[in-house]
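Enquirer: Here's a sequence, model it:
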Amino acid sequence: MAVFVTAGVKGGSGRSTIAEHLTVWLARQGKDVLLVDADDQATVSDFTAWREHTLDGNVGYTLVQLLGANLRKQVETMKPKYDHVIIDTGGRDTTSQRAALFVADIALVPVQPRSHDVWTLTKLTKVLGEIQATRSNQLTVHSFLNRADITSADNREAAEALASMANLGFLPHAIKNRKAFPSTGAKGLTVFEAEQPDQKAITELNDLFDSVYNARINSTTEA
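Expert: As a prediction, the model looks like this:
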C-alpha cells in the first residue's frame, strides 16, 4: 500500500494529469484506488465528472475532496480501506499540500523544462526539508520532466539541473507534451483509454510509473 502525492510550488506543471493517469494506471491493474482532490481548482474532480459522464458512472476509482490541515487525519483514517491513495495538490505552498506531504509515502514532482519552473525548485526543496524534519520516516521524492518538448535543448538542461538536486530523486523518464493528453482528458479519459492510443505517450507513462512503483516495492521489501 502506498500514498502518493503530486507536489510542487509552480502552477502548470501537469500535476493533475499525472495524478489522473497514475490513478487509472493502478486501477487498470485491479487496484482499489482512492483519488483525493486537495487542489482549490478541483481539476481532478472536474476530470472525474466528465469521466463519469463518458463511462456511464463507472469511473474505476473513488474520489473525495479534502482541503486543509485536516486532510492528514482524514487520509490516515481512510487509507486502510484502499490499495493505494493518490493526492493531487495545487501549485502553491499550501496547508493542504503540506498535510499531504506529511501523510504520503511518495511525492511525485513533475517539472516543465522551463527556466522559471526550474528556479522554483529551491522553494520546493525548502518545503520538503521542513516536512522531512517533522516526519518519523523518510518521504520518497521522485522528480521528472513533464510537458517536455519533443526535441529541445531545454529538456537536457532541465534534466541536468534536476539530477544535480539529490533530494529531488530525479527519474530520467520524461513525459512529452503530446496532443493525446488534452484530447482524452476533455472526455475524462486517459491516454490508456483512447480509441486510437498514442503508443509513445503510453510507453512514457508506463516507464515512469513502473520505475516509481518498482522502487516502492523494493524499498518495502528491504524494510
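Enquirer: Please count neighbours and contacts with C-alpha atoms only from this point.
Expert: Will do.
Enquirer: can you name the farthest residue from the center of this structure?
Expert: residue 56 (25.6 Å; Cα atoms, centre = their mean).
Enquirer: And it, how far from residue 187?
Expert: 12 Å (Cα to Cα, to the nearest Å).
Enquirer: cool, residue 162 as well?
Expert: Distance, residue 162 to residue 187, using Cα to Cα: 33 Å.
Enquirer: Settle it for me: which of those two has more neighbours?
Expert: residue 162 (23 against 18; other Cα atoms under 10 Å).
Enquirer: Show me which positions of stretch 199-208 end up buried.
Expert: Within stretch 199-208, the residues scored as buried using 16 or more other Cα atoms under 10 Å are 201-202, 205-206, 208.
Enquirer: my bad, stretch 106-119
Expert: Of the residues in stretch 106-119, 106-113, 117-118 count as buried by neighbour count, 16+ other Cα under 10 Å.
Enquirer: can you tell me which of these are in strands?
Expert: Taking DSSP state E, the ones among the buried residues of stretch 106-119 that sit in strands are 106-111.
Enquirer: For the residues you listed, could you give me JSON lines that also reports distance to residue 137?
Expert: Below are these laid out as JSON lines (distance: Cα to Cα, whole Å):
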{"residue": "106", "distance to residue 137": "11"}
{"residue": "107", "distance to residue 137": "13"}
{"residue": "108", "distance to residue 137": "17"}
{"residue": "109", "distance to residue 137": "19"}
{"residue": "110", "distance to residue 137": "23"}
{"residue": "111", "distance to residue 137": "25"}
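Enquirer: One more, please, to line up against the first structure:
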Amino acid sequence: MIISVLNQKGGVGKTTLSVNIAARLAADSARVLLLDADPQGSALDWAAAREGESVFPVLGLPRATLHKDIGKFTRDYDHIVIDGPPRVTDLARSAIMAADLVLIPVQPSPYDVWAAQEVVNLISEARIYKENLKSLFVVNRKIVNTAIGRDVGEALAAYETDLLRSSVSQRVIFAEAAAVGKAVFELEPDSAASKEISALVNEILEQ
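Expert: Below is the predicted model of the structure:
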C-alpha cells in the first residue's frame, strides 16, 4: 500500500504520523520505505537524528514527478509512506496521484477543518484519473478529554471523506522520540501513544 500523508496546513503533525506509521508497519516485518516529499526535509532530519541503523530507509523525493518515479520502488517494498508537502502545489498533486490512500491529519481546530477543503478538492480532481483512490481523515494532536476533540468529527462530516475511529493525542513522548530519530514504541512500547499509533495502523490496513 502507498500512503500519502497530506494537508495543506502546516503544523498538523504530518511527519510525526508518517514516521510512526512507517515504523509500526516495519515492526510487523513488512518492507517499508518512507519518502520525504516535503522540501523542508523533516523526515530526513528525523532519520539523521537517529544513532544506529533505521528499521526502514528514508529517501528525499520532493519532486512533482513523484507519481511517475514511485514505480521504481514498488517492487521492493510492501508499503510506502509519503510525508507530503505542507502546501497545495504540483508536488502535492503528484503525492496524491502516487497514493492508494491519502491520509489527511487534522488537528481539533476550526482552522484545520476549514483548511482541509483544499486537499479534499485535489483528491476529487485526482479521482478523475484514479477512481479507486481512497482518502481518510485522522484527528491528530487531540487534547485528551476536551470537547473540541470530540466536536471535530462532527465538523468533518460535511466532507465526502470518512474519519478514522482511531485518533492520536498530543503527547510529549512524540517530541522526545523525534529528537532521537525514533518511533514512540521504541521508547515506550506500552505507552498510550504507542497504542494509539498501533490502533491507527491496524485501522488503515483494514481499508
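Enquirer: Just give the TM-score of the two.
Expert: Aligned and superposed, the two chains score 0.95 in TM-score terms (TM-score structural alignment, normalised by the length of structure 2); 207 aligned residues with a Cα RMSD of 1.3 Å.
Enquirer: Between which two of the buried residues of stretch 106-119 of structure 1 is the distance greatest?
Expert: Spatially, the most separated pair among the buried residues of stretch 106-119 of structure 1 is 106 and 113, at 21.8 Å (Cα to Cα).
Enquirer: quick one, helices of structure 1?
Expert: 15-27, 43-54, 70-78, 95-103, 115-119, 121-134, 153-163, 180-185, 199-222 (DSSP state H).
Enquirer: which ones are touching residue 149 of structure 2?
Expert: When contacts are counted by Cα atoms under 8 Å, 6 or more residues apart in numbering, residue 149 of structure 2 touches 108, 142-143.
Enquirer: Report the central residue of structure 2.
Expert: By Cα atoms, centre = their mean, structure 2 has its centre lying nearest to residue 5, at 3.3 Å.
Enquirer: Residue 104 of structure 1 matches what in structure 2?
Expert: By TM-score structural alignment, residue 104 of structure 1 lines up with residue 99 in structure 2.
Enquirer: Can you give me the distance of that match to residue 139 of structure 2?
Expert: Distance from residue 99 of structure 2 to residue 139 of structure 2, by Cα to Cα: 20 Å.
Enquirer: Residue 105 of structure 2 too?
Expert: As judged by Cα to Cα, residue 105 of structure 2 and residue 139 of structure 2 stand 6 Å apart.
Enquirer: thinking again about what came up before, the buried residues of stretch 106-119 of structure 1 into a markdown table, with extra columns for distance to residue 135 of structure 1?
Expert: Shown next, in a markdown table, are those (distance: Cα to Cα, whole Å):
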| residue | distance to residue 135 of structure 1 |
| --- | --- |
| 106 | 13 |
| 107 | 14 |
| 108 | 17 |
| 109 | 19 |
| 110 | 23 |
| 111 | 25 |
| 112 | 28 |
| 113 | 30 |
| 117 | 27 |
| 118 | 26 |
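Enquirer: Go through those residues and say which is closest to residue 68 of structure 1.
Expert: Nearest to residue 68 of structure 1 among these is residue 107, at 17.9 Å by Cα to Cα.
Enquirer: quick one, what contacts the aligned residue in structure 2 for residue 26 of structure 1?
Expert: Using TM-score structural alignment, the partner of residue 26 of structure 1 in structure 2 is residue 25. By Cα under 8 Å, 6+ apart, the contact set of residue 25 of structure 2 is 32, 79, 201.
Enquirer: What of residue 143 of structure 1?
Expert: Residues in contact with residue 143 of structure 1 (Cα under 8 Å, 6+ apart) are 108-111, 162, 168-171.
Enquirer: what's the answer for residue 110 of structure 2, then?
Expert: residue 152.
Enquirer: Trace it over to structure 1, please.
Expert: By TM-score structural alignment, residue 110 of structure 2 lines up with residue 115 in structure 1.
Enquirer: Scan structure 1 for its longest strand.
Expert: Max-length strand for structure 1 by DSSP E is strand 140-148.
Enquirer: residues in structure 2 aligned with that strand?
Expert: Against structure 2, strand 140-148 of structure 1 falls on residues 134-142 (TM-score structural alignment).
Enquirer: for stretch 67-75 of structure 2, which positions count as buried?
Expert: 67, 70.
Enquirer: what's the nearest residue to the alignment partner in structure 1 of residue 181 of structure 2 if we skip its chain neighbours?
Expert: Aligned counterpart of residue 181 of structure 2 in structure 1: residue 188 (TM-score structural alignment). Closest residue to residue 188 of structure 1 apart from its sequence neighbours, by Cα to Cα, 6 or more residues apart in numbering: residue 51 at 3.8 Å.
Enquirer: Then residue 97 of structure 2?
Expert: Leaving aside its chain neighbours, residue 97 of structure 2 sits nearest to residue 67 (5.6 Å; criterion: Cα to Cα, 6+ apart).
Enquirer: Trace that neighbour over to structure 1, please.
Expert: So, by TM-score structural alignment, residue 67 of structure 2 is matched to residue 72.
Enquirer: Isn't that match up against residue 87?
Expert: No - between residue 72 of structure 1 and residue 87 there is no contact under Cα atoms under 8 Å: 10.7 Å.
Enquirer: Pull up the overlap in contacts between these two.
Expert: Residues touching both residue 72 of structure 1 and residue 87 by Cα under 8 Å, 6+ apart: residue 100.
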